[in-house]
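A.B. asks: Any chance you could fold what I've pasted below:
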Amino acid sequence: MGKTSLEDIIKVSIELKADYNNIIKNNNIELEISTDSRDNFNENKLFLAIKGEKFDGNKFALETYNKGCRYFILSDKEVKLPNDALVFYTDDTILFFIKLAREYRRRFNIPIISITGSCGKTTAKELTHLFLSTKYKTLKTEGNLNNEIGVPKTIFNLDNSYEIAVIEAGMNHKNELLRISEAAQSNTVIINNIEPVHIAYLGSIENIALAKSELFNHTKENADAVINKNTNCTDILKKEAEKNNIKNIIETDIKEIIKKDDNTFEYKGIIFRHNLIGDFNLYNILSALKAAELYNADLQKCADILSSYESQKNRMQIMNIKGCNIINDCYNSNPTALKNMLKFLSQRRESKKIAVIGDMLETETENSSYHKEIGNIINELKNIDTVIAVGNLSKDIYDTINCEKYYFEDSESSIKKVTEFLKYDTAMLIKASLGMKFSLIIDAVKNI
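C.D. replies: From the prediction side, this is the model:
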């Protein structure tokens, strides 16, 4: 991870009106940041305490001191350290981290592309990185580091060897992307889609669009916006982009892609082949291609490299167990993504089709019925033979569907039934929100 300077720490401390307990004698010190007390520490490393719902980094400050750490950013003034420790006390250490990342980002005169959306943002990020890497050394968000802690960590991975960066930005509450936007200071913002994801927290699809649009804040001069014309609330997205002085607004339209077959399409006269499943992934590819064009990557080279791309772990991966083709998509779930995957399952050629479905968390409100809608969609598709529903919310799916069906309260109790359907010439979709722990099901079928 890149280093912050004591000068930047003092600058942010003044901005946030933080307290610190010592006289600063040398502002030119460079310090590596750690948010994990389990790391190795020395006098050139700073410990930034993150306080979450289940943990409090402040409680481990003394432990890091005993390992050799002498610089601290804490939120609990009750934590007292020996006199040779320099401690900055601030109400919000995550905001402090974000602003430190902002200062670090300003050291690099390179473009940053920030990507958000309700569905597919990780795939869009990976594809954007893939295409841009044909021309530039490109930094990208690793894994799921797309929140208020993960984005600063990614920015601190910048060094002088990188020519461009692709940042994935996620949220489930208002103002998260506003804060993230300050760290990224993007040159290009891509909003892939607006769907009813995290609607339980945000209340409406319009509020989701406004929350996603927060990423337009703090953009660089002459920034670009890439917006999916085929999604919800594009009028809100464009209005918010314009409000933030983004004049170059590019609307992607799926009609720009000429589909040849399930794994081949034509774009601007060039044939692209890919291994992604479902037509919905064409939107992710198109967003990435627009970014490639903005930064003058060769489209033919993008086409050449796309054929080598494979889906990320637990995202639309197909594996064969005992002759059954399992579609492992258990990283996350929402109404739009689940509908897309059910449609994909229904169109497969296997003689028997099984859907193992868990709760879509953070979706239902007092007035919504997304799980019942999923049940109705399964009935309309008709050729899904069996559904195994898992979780409290998925009871609504179970109660609505007409096909062969089974219900379980949790993933672990469903495993025995799932394994009974691992048979030749069968396709099985396994999909749920991450909190449903469907990885237990995946691990179990892999070990059969």
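A.B. asks: When you work out contacts or count neighbours from here on, use the C-alpha atoms and nothing else.
C.D. replies: Will do.
A.B. asks: Not counting sequence-adjacent ones, nearest residue to I33?
C.D. replies: L46 (4.9 Å; C-alpha to C-alpha, 6 or more residues apart in numbering).
A.B. asks: my guess is that neighbour is in a helix, correct?
C.D. replies: No. Looking at L46 with DSSP: H, G, I helix; E, B strand; the rest coil, it is strand, so not inside a helix.
A.B. asks: quick one: the strand or helix carrying I249 to chain centroid distance?
C.D. replies: Using DSSP states H and E, I249 sits in strand 248-252. Averaged C-alpha coordinates place strand 248-252 at 22 Å from its chain's average position (C-alpha atoms, centre = their mean, to the nearest Å).
A.B. asks: Which elements pack onto that strand?
C.D. replies: strand 224-228, helix 281-294 (3 or more C-alpha pairs under 8 Å, 6 or more residues apart in numbering; DSSP states H and E).
A.B. asks: okay, those in CSV with mean neighbour count and distance to L215 next?
C.D. replies: Converted to CSV, the helices and strands packed on strand 248-252 look like this (neighbours: other C-alpha atoms under 10 Å; distance: least, C-alpha to C-alpha, whole Å):
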stretch, mean neighbour count, distance to L215
strand 224-228, 25, 10
helix 281-294, 21, 16
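A.B. asks: S133 is nearest to which of those?
C.D. replies: Closest approach to S133 among these is made by helix 281-294 (9.4 Å; C-alpha to C-alpha).
A.B. asks: For the closest one, which outside residues touch it?
C.D. replies: Contacts with helix 281-294, where a contact means C-alpha atoms under 8 Å, 6 or more residues apart in numbering, come from 120-121, 123-125, 127-128, 131-132, 190, 192, 226, 228, 252, 254, 257, 298-299, 302.
A.B. asks: another one to check against the first:
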Amino acid sequence: MITRSLEAIIRMLDADYIEQGNMNVQIKGVCIDSRKAVAGNLYVPLIGARADGHAFVKEAIQGGVAATLWKRDVPNPPADIPVLIVDDTLDALQRLAKAYREQLSCRIIGITGSNGKTSTKDIAASILSQTYRTYKTLGNQNNEIGVPLTLLALADDAQAAVVEMGIETMDEMDLLSEMVQPDIAIITNIGEAHLVNMGSKENIAIAKCKIVKAMKPKGLLIYNGDQKVLRDAVARLERDDIELATFGIQPGNDLQITALATSMDHISFSINQEAQRYELDMIGAHNACNAAAAMLAGFALGMCDEAIQRGLNHVEKTGLRNEVMQIGEMLVLNDSYKSNPQSVEAALDTFDTIQAPYKIVVLGDMLDLGEEEIMIHYHCGKELAKHAVDEVLTYGELSAFLCQGASNVLSCPCFHFTTHAELIEYLKPYLKKTCAMLIKGSRGMHLDEVVEALKGSK
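C.D. replies: Here you go, the predicted structure:
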């Protein structure tokens, strides 16, 4: 974590300050939640839609913070610790992260894309940690608040860091790139997530490619060469001082995945038609592409095949993504963190590899898909005909159309639910039956709560 004198923090922010309390303190880390404040922290009171962090500064002081940022026009700053006056606390947090990143010597891999960011982050961090002191984004802290917190959590002696970078609008990547300044950037793929804000997949590709805006000269952009929309966006980049590398299934990629094999607990593959096999302790064929992107980053940093294979064997996975668990007699594939048409198809492909006498698919709404959201859900339901499914359950307003699409092509039961409680009660009897369930939906549908309720009722 950032460890600097208060004087250094003031210089990094070019902030005004109220000289009170102990001005000789050493800042050790930052916090934005007064409940999580620890001794030595710099408290950053953010103003949100529901709460203003300035109102909780007393709790932060009780937690031991050494100093606080303070928005210039907010009255009554605390009188017992140093106060750094800024025009906007979020902007100050981001500027501090940018200044700190510029003082670090570690190599940073920035990862963006419509799907697979978190899995690729986990794989890349595991690979790099075999050779380097490596840090990574925790959980899903990948936005305008999470990215600066991730950077400020890096240790001074970090040798490598893997930073997830998520965007919802056309211009957000400009800000994230300026903070992260990646040495290596990865774009996993382009899908339909956030169409409501960006309008088209072409626009999404252009927005994602802005990850190279603040990339250092001679940096490396790794991207999915199977997608024409992404190839076209990369071709329009006005950066002739960076290297390019592609991955994918199709011939012509710099790293082509070949001889892919899947099972219920891992996948294996070769690259570029070579005999050597790589094994990844994750499920789902789509994770081969995520692994390929991470491997290219490892190769670029001079890592050998042996170290890369060790990393693939010991991935520390972020929860709620392709998480396999046993609840009673039911085997559950919990993929309830996010959802869009591409990730649903990938989850169904993964579910196809699971052997069970009875297979249930639970799908929630896919959010932020724009004007075509109803038809997208309907067609997604029709796509279920390609998969081995014995029962389809849907939850949410939009998923009613998904259920309708499924009903039109499947002879199996298809039921729609409007509350968690109804869905949970319906599923409880299956906990005593030998079966498998895939559960997937956008984060806003909170289908992870259904899983937790089932775990508590077994």
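A.B. asks: What's the residue nearest to I33 of the first structure aligned with over in the second structure?
C.D. replies: Here L46 of the first structure is matched to L42 in the second structure, going by TM-score structural alignment.
A.B. asks: Pretty sure T68 is one of the things that match touches, is it not?
C.D. replies: Yes. Taking contacts as C-alpha atoms under 8 Å, L42 of the second structure lies within contact range of T68: 5.4 Å.
A.B. asks: Between the two, which has more neighbouring residues?
C.D. replies: Neighbours per residue (other C-alpha atoms under 10 Å) separate L42 of the second structure from T68, with L42 holding more: 29 against 25.
A.B. asks: And the more buried one, how close does it get to I27 of the second structure?
C.D. replies: 6 Å (C-alpha to C-alpha, to the nearest Å).
A.B. asks: got the contact list for the equivalent of M198 of the second structure over in the first structure?
C.D. replies: Aligned by TM-score structural alignment, M198 of the second structure pairs with L202 of the first structure. L202 of the first structure sits next to 172-174, 208 when contact means C-alpha under 8 Å, 6+ apart.
A.B. asks: Same check on H420 of the second structure?
C.D. replies: H420 of the second structure neighbours (C-alpha under 8 Å, 6+ apart): 395, 447, 450.
A.B. asks: what stretch of the first structure does stretch 329-341 of the second structure fall on?
C.D. replies: Stretch 329-341 of the second structure maps onto residues 323-335 of the first structure, going by TM-score structural alignment.
A.B. asks: Would you mark the buried spots in the matching stretch?
C.D. replies: 324-335 (16 or more other C-alpha atoms under 10 Å).
A.B. asks: Also stretch 198-206 of the first structure?
C.D. replies: Buried, per 16+ other C-alpha under 10 Å, within stretch 198-206 of the first structure: 198-202, 204-206.
A.B. asks: just the helices in the stretch 101-250 of the second structure please.
C.D. replies: Counting by DSSP state H, counting those that start in this stretch, the stretch 101-250 of the second structure has helices at residues 117-128, 146-152, 172-180, 195-198, 201-209, 228-235.
A.B. asks: Kindly reformat those helices as a markdown table containing distance to R277 of the second structure.
C.D. replies: Shown next, in a markdown table, are the helices of the stretch 101-250 of the second structure (distance: least, C-alpha to C-alpha, whole Å):
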| stretch | distance to R277 of the second structure |
| --- | --- |
| helix 117-128 | 16 |
| helix 146-152 | 34 |
| helix 172-180 | 34 |
| helix 195-198 | 38 |
| helix 201-209 | 31 |
| helix 228-235 | 28 |
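A.B. asks: any idea which of those helices is most buried?
C.D. replies: helix 117-128 (a mean of 27; mean count of other C-alpha atoms under 10 Å).
A.B. asks: returning to that earlier point: M366 of the second structure: which of the helices of the stretch 101-250 of the second structure is closest?
C.D. replies: With C-alpha to C-alpha as the yardstick, what comes closest out of the helices of the stretch 101-250 of the second structure is helix 195-198 (11.4 Å).
A.B. asks: Quick check: the closest one compared with the first structure, mean distance?
C.D. replies: Following the fit onto the first structure, the mean deviation recorded for helix 195-198 of the second structure is 1.6 Å by mean C-alpha distance after the TM-score superposition for the first structure.
A.B. asks: and that helix, how far from the chain's centre?
C.D. replies: Using C-alpha atoms, centre = their mean, the offset of helix 195-198 of the second structure from its chain centre is 18 Å.
A.B. asks: Using JSON lines, please lay out the buried residues of stretch 198-206 of the first structure together with distance to N217 of the first structure.
C.D. replies: Output for those, formatted as JSON lines (distance: C-alpha to C-alpha, whole Å):
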{"residue": "H198", "distance to N217 of the first structure": "21"}
{"residue": "I199", "distance to N217 of the first structure": "22"}
{"residue": "A200", "distance to N217 of the first structure": "24"}
{"residue": "Y201", "distance to N217 of the first structure": "21"}
{"residue": "L202", "distance to N217 of the first structure": "19"}
{"residue": "S204", "distance to N217 of the first structure": "21"}
{"residue": "I205", "distance to N217 of the first structure": "20"}
{"residue": "E206", "distance to N217 of the first structure": "18"}
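A.B. asks: and which of the residues you listed is nearest to E53 of the first structure?
C.D. replies: Looking across those and measuring by C-alpha to C-alpha, the closest to E53 of the first structure is Y201, at 16.6 Å.
A.B. asks: wait, isn't that closest one in contact with I208?
C.D. replies: No. Here Y201 of the first structure does not reach I208: they are 9.3 Å apart, not a contact under C-alpha under 8 Å.
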